[in-house]
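Asker: Build me a model from this:
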Amino acid sequence: MANPARAWQGNKNSARDRFLAGGYFSAHHQPKFELSLADRFFTVGSCFAREIEYKLAPFGVPLLLRNQGIERRFFDSWKDGDDAPGADALYAGVFNKYTTASIEHDLRRTILRESYENEGLIELDTDKWFDPHASGLKLLPLEQALANRAKIAEAMQLVRQADVVVMTLGQTESWLDTATGIAMNAHPGPAALRKFGDRFFFVDHSYAETIAQVDRTIQLIRRECNPAMRFILTVSPVPFNATFRPQDVVVGHQSTKAMLRTVAEELFRSYDFVDYFPSYEMVINTPRELAWLDDQLHVAGKMVEHIMQRFYSLYYPQGAVLAAQ
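Answerer: Now for the predicted structure:
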């Protein structure tokens, strides 16, 4: 009876009434721990993790990957001659990790300082190198690709300074590089898949594999970086552009998110230092015209802002007052 959000219908804070209100949905949540503005955040996971960072910054939260990244001119999205203001600024999207396998592999690579020939870069064509552990970078000459890889590796080491890791789980469909063993963040494209034959291997990780990947990552960070590290798990509501499985993309999306949500729930129940924040539920229970951009793929900025105001009001002392200012 102490739970104000216990009822689907029949009281003033019922799920039914919140659904029918027509605005941004707010999920009831009781955090396991409080945070202070001195707590340093390391945010890892899908593109939704970057959105969390952008919206936390105005609250004065110390974000270790803030002002880290790679110059925009090295990204696929860059157009020659693009001279928009700030176009050559650092972009943190390079740190996006779309799968639980790539999150684990990149943090293990970072923390244990694993080494690979050519830093794991793959030459797809003459002096055109692909970074399987980055997000969105162009094929680049080896010298520049190695320089970018060094910047990424240096920034990822900041996890050692964190007090809190926010981990956003995005996907389970993964590609592996059998030559290096790297769990790739993205596949290198259809032409490369044809050219390299069986080198790149697709796998859709099971529940057992997925929870093991996230659990091992959590234990690695606490063992090697900070034995008092706290974790806040979220599930990205963002779907994949396309599925590699022979099924409707919507069905694939829902099954993937259900698995990731269950993984987060199990770890939340298992450890007092792991919390789950229900941003996923807030998005999917908000009317689509408010929650999503027109592409129906990316979450609208106002939606993320609403989520992070809710986050701040819950986790920080006096946060409810400050978030409203």
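Asker: going forward, measure contacts and count neighbours with C-alpha atoms only.
Answerer: OK.
Asker: mind listing the strands in the stretch 51-200 of the chain by residue range?
Answerer: In the stretch 51-200 of the chain, the strands defined using DSSP state E, counting those that start in this stretch lie at 70-71, 90-91, 122-125, 128-130, 164-169, 173-177, 183-184, 200-204.
Asker: Which among these is found nearest to G60?
Answerer: G60 lies closest to strand 164-169 among these, at 14.8 Å (Cα to Cα).
Asker: Can you give the contact residues for the closest one?
Answerer: 39-46, 48-49, 98-100, 159, 229-236, 260 (Cα atoms under 8 Å, 6 or more residues apart in numbering).
Asker: ok, and for it, which residues are buried?
Answerer: V164, V165, V166, M167, T168, L169 (16 or more other Cα atoms under 10 Å).
Asker: one step back: mind giving me TSV with the strands of the stretch 51-200 of the chain and columns for distance to R223?
Answerer: Shown next, in TSV, are the strands of the stretch 51-200 of the chain (distance: least, Cα to Cα, whole Å):
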stretch	distance to R223
strand 70-71	29
strand 90-91	30
strand 122-125	31
strand 128-130	32
strand 164-169	14
strand 173-177	26
strand 183-184	22
strand 200-204	28
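Asker: Out of these, which gets nearest to V283?
Answerer: Per Cα to Cα, nearest to V283 of the strands of the stretch 51-200 of the chain: strand 164-169, 14.1 Å.
Asker: Could you also give me the structure for this second sequence? I'd like to compare it with the first:
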Amino acid sequence: MEFRTEIEVAPARFKISTDSKIMTVGSCFSEVIGGQLTDNKLQCLCNPYGTVFNPSSIFKLISHSLQNQPVFKHLMLENNGIWQHYDFHSKFYAHSKEELERELNLTHRKVNQFLRKANFLVITLGSSIVYQLKENSQIVSNCHKTPASNFKKEMLNVKEIILRFRSMYEALKMQNNKIKILLTVSPVRHTRETLQLNSVSKSILRTACYHLEQDFNDVHYFPSYEIMMDDLRDYRFYKADMIHPNEQAEQYIFEKFANTYFTEDLNGFLKEWNKVKMSLNHRPIQTDTPAHQKFLTDLLEKLDVLSKKIDVSNEIEIVRSQLIAA
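Answerer: Predicted coordinates for the structure are as follows:
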């Protein structure tokens, strides 16, 4: 008797290999995927704009980076001597307008350079609900705790999301015709908007993703939302806030992701790399014993072999620093 409904992920039309370049962007779940990719030594630019929930802001930021468009100065705001920007996450701040402008334009250039050579763009959509500034009807990525009276709340519809995606897609393909796009809907519930509105919001995102996958041969949908809602439908897979997937759930979803998109060579490498990671995380009580020194020497040899495939220079330096000169 089966006591769970495991999600069968559709086979991918393209695969990620050890030399693939991947950018993740979108909601906080993009941080999870990007962090896992980086931790497993893949070349990943992880959520360069910070957390961005709504598709309109995600597509706008990517488009501006691709076009090397300077940030909109009229969307900068100052609060108690700190400057921020409505298009960007609150992690971007400065003590002057000019300093913030330089940092944000540098971020756009960094993304532009990466996307020109990237193989994959992973987009995690978090919410269909957007906030518009009343003064100019601009959709913002982050309200930065300014008064709610400054904004008008709206719900994007499927048509709007598809049109805005298409505009971003065309700009992306002009710069890099070979890049593939992986879409997913964040499994994190947005309870601030009520669970009822969260359900409506997620259904719009999922419907938009369905049509985008049908319309574009190089767009593929990964069901992280469905895996969390239907496969891991138990609160033991959530953090204490009962909203975010816990570490066990994140690892499970990433393993599904790897099984779907990674080549056999990459999956084989990951098994090898995970063994090395366990050795790197080993913390002995005594470090100067002959047994531990031999352990370090053997580990260094394994890292030297891996260095022909990936950059493990930091790990090699750490291990060498623990070796006692004979």
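Asker: quick one: which of the strands of the stretch 51-200 of the first structure is nearest Q309 of the first structure?
Answerer: Across the strands of the stretch 51-200 of the first structure, closest to Q309 of the first structure is strand 164-169 (Cα to Cα), at 15.8 Å.
Asker: related to what we said a few turns ago, which ones among the contacts of strand 164-169 of the first structure are found in helices?
Answerer: Counting by DSSP state H, the part of these found in helices is F48, A49, T100, L260.
Asker: Most neighbours among the residues you listed, which one is it?
Answerer: T100 (29 neighbours; other Cα atoms under 10 Å).
Asker: how about the strands in the stretch 201-325 of the first structure?
Answerer: 230-235, 274-276.
Asker: Can you lay out those as JSON lines showing mean neighbour count and distance to L121 of the first structure?
Answerer: Putting the strands of the stretch 201-325 of the first structure into JSON lines (neighbours: other Cα atoms under 10 Å; distance: least, Cα to Cα, whole Å) gives the following:
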{"stretch": "strand 230-235", "mean neighbour count": "24", "distance to L121 of the first structure": "29"}
{"stretch": "strand 274-276", "mean neighbour count": "23", "distance to L121 of the first structure": "34"}
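Asker: Would you convert these into JSON lines that also reports distance to I218 of the first structure?
Answerer: Shown next, in JSON lines, are these (distance: least, Cα to Cα, whole Å):
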{"stretch": "strand 230-235", "distance to I218 of the first structure": "8"}
{"stretch": "strand 274-276", "distance to I218 of the first structure": "9"}
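Asker: Which one, of the ones you listed, ends up nearest to A242 of the first structure?
Answerer: strand 230-235 (18.3 Å).
Asker: corresponding residues in the second structure for the closest one?
Answerer: Matched against the second structure by TM-score structural alignment, strand 230-235 of the first structure falls on residues 180-185.
Asker: What separation is there between the residue mapped onto Y271 of the first structure from the second structure and P55 of the second structure?
Answerer: In the second structure, the residue paired with Y271 of the first structure according to TM-score structural alignment is F216. To P55 of the second structure, F216 of the second structure is 17 Å away according to Cα to Cα, to the nearest Å.
Asker: and if you look at D234 of the second structure?
Answerer: 28 Å.
Asker: swap in Y169 of the second structure?
Answerer: 13 Å.
Asker: Q69 of the second structure: neighbouring residues, count only.
Answerer: With other Cα under 10 Å as criterion, Q69 of the second structure counts 13.
Asker: residues in contact with it?
Answerer: H108.
Asker: Alignment lookup: it to the first structure.
Answerer: Per TM-score structural alignment, Q69 of the second structure is aligned with E114.
Asker: Helices along the stretch 1-150 of the first structure, start to end?
Answerer: In the stretch 1-150 of the first structure, the helices defined using DSSP state H, counting those that start in this stretch lie at 15-20, 47-56, 100-111, 142-156.
Asker: tell me the angle the last one makes with helix 100-111.
Answerer: Orientation check (axes from the mean of the first three to the mean of the last three Cα atoms, to 10 degrees): helix 142-156 of the first structure against helix 100-111 gives 90 degrees.
Asker: what's the offset of helix 142-156 of the first structure from the middle of its chain?
Answerer: 20 Å (Cα atoms, centre = their mean, to the nearest Å).
Asker: re earlier: compare the strands of the stretch 201-325 of the first structure and give me the one nearest P188 of the first structure.
Answerer: strand 230-235 (25.1 Å).
Asker: dump the residue contacts of the alignment partner in the first structure of K21 of the second structure.
Answerer: Matched to the first structure by TM-score structural alignment, K21 of the second structure sits across from R40. Shown in contact with R40 of the first structure (Cα under 8 Å, 6+ apart): V61, P62, L63, L64, Q161, A162, D163, V164.
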